[in-house]
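Asks: sequence-free structure coming up:
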């Protein structure tokens, strides 16, 4: 039987460390001396070494306690250890992502022209740490027409909200800060809800927005393939799918007259080009945004209508 000092000496730790783990039930005592002093058996040394190994991996005391609680059952201990390590890896990944964003933000401030540094600091300071796209998702849920099915809203938000790069550049940090600021402030010059939205969002007119957005998602995917290939706007499956989404949502036929009318309506609709420009800067050229796909399809429609008129 060892005293607390002897156990600490054999393990290479302080008496305070042994007492800490003992008081939390991680290191049970084998007994007490006649004077009431703690006594430990040889098995305590192995347990203390296991505790130190787990703590060296960054596992918090509650996770260590769960692993040790399953110590006498090998399968249970393996499961508890696997869960604890997986949780620590997730937390560490989040911390590393936050550090990479902080590093890129520091480079941005360091390399900013003196006249722009204060404004950029304000933009960066308004972004949550670690950065989150929650504000962008809220923006789209407000922007979309009311009473859309949840699955349609989720699909649109997934397409419209850019993914944050794991290793951002200073330029991407600035683009995200500007994007975050854009979606966090009221739309300027708008006195009523809906004034800044496309006509298809508004009630009346026989529009069925759920049908429209389901079809647009498919059309944007098709156009994105052409954009990645560097192809100029052209007639084809993507354009037909795009026009068909509008026609079905209004319960009308896809005719040359409808295409001409649709082209004029889309040209007059309010736009959020700044959002898509910043989203493109954040995502990079390999991931065309729905805004870029929409522009490509509108250009293809305009060219087709112009040829028909000629």
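Replies: Looks like it arrived, so ask away. Keep in mind that what you see is a predicted model, and the values were worked out from it rather than measured.
Asks: rest of the way, CA atoms for contacts and neighbours
Replies: Will do.
Asks: pretty sure residue 48 is touching residue 11, no?
Replies: Yes. Here residue 48 reaches residue 11: they are 7.3 Å apart, a contact under CA atoms under 8 Å.
Asks: Quick check: which element contains residue 187?
Replies: Using DSSP states H and E, residue 187 is not contained in any helix or strand.
Asks: re the thing from before, compare residue 48 and residue 11 (neighbour count), which wins?
Replies: residue 48 (21 against 16; other CA atoms under 10 Å).
Asks: And residue 224, how far from residue 208?
Replies: Using CA to CA, to the nearest Å, we find residue 224 at a distance of 24 Å from residue 208.
Asks: Please enumerate the strands of the stretch 1-150 of the chain.
Replies: Applying DSSP state E, counting those that start in this stretch to the stretch 1-150 of the chain gives strands spanning 2-3, 31-32, 38-40.
Asks: quick one, which of those strands is packed in tightest?
Replies: strand 38-40 (a mean of 19; mean count of other CA atoms under 10 Å).
Asks: what does that strand contact?
Replies: 1-4, 7, 28-33 (CA atoms under 8 Å, 6 or more residues apart in numbering).
Asks: Then stretch 285-297?
Replies: 159-160, 220-221, 223-224, 227-228, 232-233, 238-239, 242, 273, 276, 279-280.
Asks: So which bits of stretch 282-292 are buried?
Replies: Using 16 or more other CA atoms under 10 Å as the test for burial, stretch 282-292 gives 282-283, 287-292.
Asks: about what we covered before: may I see the strands of the stretch 1-150 of the chain arranged in CSV, with distance to residue 116 as well?
Replies: As requested, those are arranged in CSV below (distance: least, CA to CA, whole Å):
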stretch, distance to residue 116
strand 2-3, 65
strand 31-32, 68
strand 38-40, 64
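Asks: Below is structure B, check it against A:
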């Protein structure tokens, strides 16, 4: 390397438009290649250090951490993974800011007498929010020892996806939903449906496997605004309960089922808040269950009452 192509740390900094402190930092971190030092022990750099420094600064401008920059410099295939990681992190931060903005608008724009309650509600929710509290609620509510696949399918239907850019009303709906599920009383097993209780003869895994299919069949009916009626969705709904009890779908069983469902505790407020959070485009399992119950009662006529 000729003397013309060897620069001091100050010369390299000037050529790169950086400060000496910046060049020294990257050198000490092992990111910049040094040439042979001068007789006085001063650092010397060649053209490859200038190109490397420019690349380092470009990567840092994308907010890649220094260790990540080092991995990208060492491995050509590391850049794509580093960029994907930064995109995920930026997306999460943007979601956090959007939720925070909507929460601020929610509190700012409400009536003064509502402000204290809204502050309490939104203050209890992490930012960005998580649906972990909803998952814990359902794990308490559902029968124990459901097969993992059945549980996963139900949770996918019952736990809503959170909007990336929520309105203040959606923030309020989720805050109320979070407050509801985190205030579950002790002795929850005493206020659960009959089918969840041991000794009632039901096989919950069979039931919930079938209910997921019934809800999926009922969803288009709700989306089109059709009134509750007999059909494939109702037959699937009743078959799920009959199969879970190891019996057949008969007229007598439908009358028994109608009475049991009428006496079961309900989670109307949960599903109402979910609907406020997700909008009317995707009917909730609660709405589908109500539609199917009404279809059953409609088929049975006055005797259902």
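Replies: Structure's in. What do you need? Bear in mind that the values here come from a model prediction, so they are computed numbers and not experimental data.
Asks: What would you report as the TM-score here?
Replies: For these two chains in superposition, a TM-score of 0.96 is obtained (TM-score structural alignment, normalised by the length of structure 2); 300 aligned residues with a CA RMSD of 1.3 Å.
Asks: which of the buried residues of stretch 282-292 of structure 1 lies closest to residue 136 of structure 1?
Replies: residue 282 (13.0 Å; CA to CA).
Asks: aligned partner of that closest one in structure 2?
Replies: Alignment note (TM-score structural alignment): residue 282 of structure 1 maps to residue 277 of structure 2.
Asks: and the helix or strand hosting that match, how far out from the chain's middle?
Replies: If you go by DSSP H and E, residue 277 of structure 2 is part of helix 268-278. Computed by CA atoms, centre = their mean, to the nearest Å, the chain-centroid distance of helix 268-278 of structure 2 equals 16 Å.
Asks: One more: stretch 21-40 of structure 2?
Replies: So, by CA atoms, centre = their mean, the centroid of stretch 21-40 of structure 2 is 46 Å from its chain's centroid.
Asks: Name the residue most distant from the centre of structure 2?
Replies: Relative to the centre of structure 2, the most outlying C-alpha is that of residue 39, 60.7 Å out, by CA atoms, centre = their mean.
Asks: Can you find the partner of that one in structure 1?
Replies: So, by TM-score structural alignment, residue 39 of structure 2 is matched to residue 34.
Asks: Distance-wise, check its match relative to residue 109 of structure 1.
Replies: 66 Å.
Asks: before we move on, what about residue 288 of structure 1?
Replies: The spacing between residue 288 of structure 1 and residue 109 of structure 1, counted by CA to CA, is 28 Å.
Asks: who's in contact with the counterpart of residue 219 of structure 2 in structure 1?
Replies: Using TM-score structural alignment, the partner of residue 219 of structure 2 in structure 1 is residue 224. Residues counted as contacts of residue 224 of structure 1 (CA under 8 Å, 6+ apart) are 287-290, 293.
Asks: For residue 304 of structure 2, which non-adjacent residue is closest in space?
Replies: Ranked by CA to CA, 6 or more residues apart in numbering and with sequence neighbours excluded, the top spatial neighbour of residue 304 of structure 2 is residue 297, at 5.4 Å.
Asks: Next: residue 180 of structure 2.
Replies: residue 270 (7.7 Å).
Asks: one step back: mean offset of the helix holding residue 277 of structure 2 relative to structure 1 (after superposition)
Replies: For helix 268-278 of structure 2, the mean distance to aligned residues of structure 1 following superposition is 0.6 Å (mean CA distance after the TM-score superposition for structure 1).
Asks: Buried ones in that helix, by neighbour count?
Replies: 270-271, 273-275, 277-278.
Asks: Same question for stretch 133-150 of structure 2.
Replies: Result for stretch 133-150 of structure 2 [16+ other CA under 10 Å]: buried residues 133-135, 137-138, 141-143, 146, 150.
Asks: Quick one: residues in contact with it.
Replies: Counting by CA under 8 Å, 6+ apart, 155, 159, 178, 181-182, 184, 188-189, 192, 196-197, 204-205, 208-209 sit against stretch 133-150 of structure 2.
Asks: Cross these against helices and list the overlap.
Replies: Counting by DSSP state H, the contacts of stretch 133-150 of structure 2 place 155, 178, 181-182, 204-205, 208-209 in helices.
Asks: Only whichever of those are buried, select them in ChimeraX.
Replies: To isolate the buried members of those in ChimeraX, using 16+ other CA under 10 Å:
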select :178,181,204,205,208,209
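Asks: quick one: which of the ones in helices among the contacts of stretch 133-150 of structure 2 is nearest to residue 122 of structure 2?
Replies: Ranked by distance to residue 122 of structure 2 (CA to CA), these are led by residue 178 at 9.5 Å.
Asks: for that closest one, what are its contacts?
Replies: 125, 133-134.
Asks: From residue 195 of structure 1, how far out is the counterpart of it in structure 1?
Replies: Aligning on TM-score structural alignment places residue 178 of structure 2 opposite residue 180 in structure 1. As judged by CA to CA, residue 180 of structure 1 and residue 195 of structure 1 stand 21 Å apart.
Asks: about what we covered before: quick one: map the residue nearest to residue 304 of structure 2 onto structure 1.
Replies: Per TM-score structural alignment, residue 297 of structure 2 is aligned with residue 302.
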